[in-house]
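Novice: sequence and predicted structure are below.
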Amino acid sequence: MINVNGSLIKDDKAGISIKNRGLYYGDAVFETIRVIHGKIIFWEDHYFRLMASMRIMRMEIPSSFSPEFLEEEILQIVNENGLENSPARVRMTVYRKEGGYYTPASLDVDYIITATALDNAFYTLPEGDYEVELFKDHYINSGLLSTIKTNNKAVNVLGSIFATENDFKNCFLLNENKSIVEALNANVFVVNGRKIKTPPLKDGALNGIVRKQLLSIVGTIKDFEIEEASISPFELQKADEIFLTNVIAGIQPVTKYRKKRYVTDVARELLAKLNVKARLG
């Protein structure tokens, strides 16, 4: 079942207009959400990021879009798909109502919510090699638009094709200043000793949910230092450890970049604390 503007529709009956502005112009934002046994993980952060994204995109936020209303809509579609007692991945897409060309006829929005099953209730550290390469064909533009989740993901799509064709698990993305911004589907953290760096939002990094959680977690751990600062590609091969984060996978260690292999010690330490926060939050 799929939730289309509050109506529950069977998958094979659901559809959108060929004039949908998300399809025509990428005029849409979305949230990917983890739900565990009927609980939305980090819901407050997702809600406020969605509201901020809609404001940045100059969308009219419906008066009904309260945290309670959207939470109920999400959990309803989870339940309708028989996932109330298991882990689920939810995507909520909000797109501007059709009409107009580049200039929209209306600022009002429609939405779709889908839910699919996940394998694990809480975050686990994947085993095996995870080799990442630098994607240099196209760049992420630094600035506010790159910090939100919109349907304009051409660089991520092309980078994913490059990774698949060359047997890499992921790619690092650069901005126009040749600084590391993020991975194809995740934020990036670079570790040297007890110092951790992650690209700042001003460089074009996505304002990630788990990124935010880890900034908070690391700030409470004695002897750890965390910094939001630009990262050059040269720093990657000097690092002791690199890991990637998103709300579905949690923490994904990078095991190899070019000729450099990395340890996973800090990722393991932080994963346990992330799981605790997910349970409590």
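Specialist: That came through, no problem.
Novice: every contact and neighbour count from this point should use C-alpha atoms.
Specialist: Noted.
Novice: state whether V276 is indeed within a helix.
Specialist: Yes. Secondary structure assignment places V276 in a helix (DSSP: H, G, I helix; E, B strand; the rest coil).
Novice: what is the neighbour count of it?
Specialist: Close neighbours of V276, defined as other Cα atoms under 10 Å, add up to 12.
Novice: tell me how far it lies from N81.
Specialist: The gap separating V276 from N81 is 27 Å, by Cα to Cα, to the nearest Å.
Novice: for K277, same thing?
Specialist: Separation of K277 from N81 (Cα to Cα) stands at 27 Å.
Novice: please apply the same query to K97.
Specialist: Distance of K97 to N81, given as Cα to Cα: 27 Å.
Novice: could you do K212 as well?
Specialist: Counting by Cα to Cα, the gap from K212 to N81 is 30 Å.
Novice: pick out whichever of the two has more residues nearby.
Specialist: Comparing K212 with N81 by other Cα under 10 Å, the one with more neighbours is N81, at 16 against 11.
Novice: tally of neighbours for the nearest residue to that one once chain neighbours are set aside?
Specialist: Leaving aside its chain neighbours, N81 sits nearest to M1 (6.1 Å; criterion: Cα to Cα, 6 or more residues apart in numbering). M1: 21 surrounding residues under other Cα under 10 Å.
Novice: same check on the one 4 residues further on?
Specialist: Using other Cα under 10 Å, N5 has 13 neighbouring residues.
Novice: so it is in contact with D110, correct?
Specialist: Yes. With contact defined as Cα atoms under 8 Å, N5 reaches D110; the gap is 5.9 Å.
Novice: can you map out the helices along this structure?
Specialist: For the chain, the helices defined by DSSP state H cover 21-25, 43-56, 67-80, 154-165, 209-218, 233-236, 265-280.
Novice: which residues does F189 contact?
Specialist: Applying Cα atoms under 8 Å, 6 or more residues apart in numbering, we find F189 in contact with 196-199, 242-245.
Novice: adding another structure so you can compare the two:
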Amino acid sequence: MDHYLCFNGEFIKEQEFSIPGNNRAFYFGDSLFESMHAYSTFIPLFKLHFDRLLQGMEVLGYEQPTTFTSSSVAAIITRLLNRNKQFKSTRVRLTVFRNSGGLYLPTNNSASYLIQTSTLDFDKLAHKQSSMIVDIFPNQIKCAGELSPFKTGNALLYVMAARYAKLNRLHDSIIINQHGRFVELSSSNIFGIKENTLITPPLQEGCVAGIMRNFIIHQLAPKTGYNVELKPITQKDFVDFEEAFATNAVSGIRNIVGIGTKRFYSTKYRGLQQQLEKLMF
């Protein structure tokens, strides 16, 4: 069966789609993207995703196409999922990039968008994924700045952190900032649990302004009786947590059972995970 994507509102068979050689996303990583979880054509956190994307476009100086609105993009995603007959859990990737022209200095700021879908190997949230052993990625730091909250096409840091984890037989690795404090994982934000408080780094530490992170802080925590503390996390802070978990918009909450030789409990996060699925779906 043919699989389709959508480019600037036009549905195209994947095998027939191509980009020009001077595409700025390809040349310079001049792009932003959102990875979303759709279930039966419904994206629970779509508004949060779209708002973050618009904020990133403003920071990068992209001109928003007149047809690129929340309602129009949501409708296109629904049509694309129906066309591809994807009615269970599906990853939806929405990419926006500056159109061709110029070298580092662009000659225009008009933008195009691309929507792609791929079926996930789990239903709703990722309950059956294995718990994670993680450790620090020592080869490159991430500093806070105006781009750090967004998911950009320049993702080499995350590629290298993910490779490091695989080469060292870890499930993921922790990216640190210039102060040696914990920022995030290669594809997730990071939380610790201490008594009745969820602890995660503030955006000023350099982490992505994760959509699931946002939802947990403002929706899940209040509904489950947890306090939230945004504070810098050192390695010593982290090993003192009772439990730890990773979050992203596609898989929800994933348990971290260890860093190095330290092992964590795995009880409170299960209740959070169950409540999260109820709230989202």
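Specialist: Yep, that arrived. This is a predicted model, so every value here is computed, not measured.
Novice: tm score of chain vs chain?
Specialist: Put the two chains on top of each other and the TM-score (TM-score structural alignment, normalised by the length of structure 1) is 0.95; 277 aligned residues with a Cα RMSD of 1.3 Å.
Novice: follow-up on the earlier one: contacting residues around the residue nearest to N81 of structure 1?
Specialist: Residues in contact with M1 of structure 1, defined by Cα under 8 Å, 6+ apart, are 8-11, 77, 80-81, 114.
Novice: from these, which land in strands?
Specialist: 8-9, 114 (DSSP state E).
Novice: count the residues that sit near I61 of structure 1.
Specialist: Based on other Cα under 10 Å, the number of other residues close to I61 of structure 1 is 14.
Novice: flag every buried residue along stretch 8-25 of structure 2.
Specialist: Neighbour counts over stretch 8-25 of structure 2 (16 or more other Cα atoms under 10 Å) mark 8-9, 11, 23-25 as buried.
Novice: which residue in structure 1 aligns with G102 of structure 2?
Specialist: Mapped onto structure 1 by TM-score structural alignment, G102 of structure 2 lines up with G100.
Novice: now its match: how far from S17 of structure 1?
Specialist: From G100 of structure 1 to S17 of structure 1 the distance is 14 Å (Cα to Cα).
Novice: residue in structure 1 matching K47 of structure 2?
Specialist: Matched to structure 1 by TM-score structural alignment, K47 of structure 2 sits across from E44.
Novice: just give me the match in structure 2 for S17 of structure 1.
Specialist: Using TM-score structural alignment, S17 of structure 1 sits opposite P20 in structure 2.
Novice: about what we covered before: so can I have CSV of the helices of structure 1 showing distance to V181 of structure 1?
Specialist: Below are these laid out as CSV (distance: least, Cα to Cα, whole Å):
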stretch, distance to V181 of structure 1
helix 21-25, 24
helix 43-56, 19
helix 67-80, 30
helix 154-165, 12
helix 209-218, 13
helix 233-236, 10
helix 265-280, 19
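Novice: between those helices, which one is closest to P126 of structure 1.
Specialist: Nearest of these to P126 of structure 1, taken as Cα to Cα: helix 265-280 at 10.2 Å.
Novice: what's the angle between that closest one and helix 209-218?
Specialist: 100 degrees (axes from the mean of the first three to the mean of the last three Cα atoms, to 10 degrees).
Novice: which of the contacts of M1 of structure 1 sits closest to A267 of structure 1?
Specialist: The closest of those, once distances to A267 of structure 1 are taken by Cα to Cα, is T114, at 30.3 Å.
Novice: aligned partner of Y139 of structure 1 in structure 2?
Specialist: So Y139 of structure 1 corresponds to I141, using TM-score structural alignment.
Novice: what's the answer for Y257 of structure 1, then?
Specialist: When structure 2 is aligned by TM-score structural alignment, Y257 of structure 1 is paired with I259.
Novice: can you give me the neighbour number for that match?
Specialist: I259 of structure 2: 20 neighbours (other Cα under 10 Å).
Novice: which residues touch it?
Specialist: Applying Cα under 8 Å, 6+ apart, the residues contacting I259 of structure 2 are 133-135, 239.
Novice: overlap between those residues and structure 1?
Specialist: Among the contacts of I259 of structure 2, the ones still in contact in structure 1 (both residues aligned by TM-score structural alignment, their matches' Cα atoms under 8 Å) are 133-135, 239.
Novice: tabulate those in TSV, adding columns for distance to H37 of structure 2 and neighbour count.
Specialist: TSV is the format used below for the kept ones among the contacts of I259 of structure 2 (distance: Cα to Cα, whole Å; neighbours: other Cα atoms under 10 Å):
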residue	distance to H37 of structure 2	neighbour count
I133	24	20
V134	24	20
D135	27	21
V239	31	19
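Novice: would TSV of those with distance to D172 of structure 2 be doable?
Specialist: Converted to TSV, these look like this (distance: Cα to Cα, whole Å):
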residue	distance to D172 of structure 2
I133	7
V134	5
D135	7
V239	16
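Novice: just curious, which of those is nearest to S71 of structure 2?
Specialist: V134 (39.0 Å).
Novice: K212 of structure 1 pairs with which position in structure 2?
Specialist: By TM-score structural alignment, K212 of structure 1 lines up with N214.
Novice: for L158 of structure 1, see how far away the corresponding residue of structure 1 for H127 of structure 2 is.
Specialist: Aligning on TM-score structural alignment places H127 of structure 2 opposite L125 in structure 1. Counting by Cα to Cα, the gap from L125 of structure 1 to L158 of structure 1 is 27 Å.
Novice: I appreciate the help and will end here.
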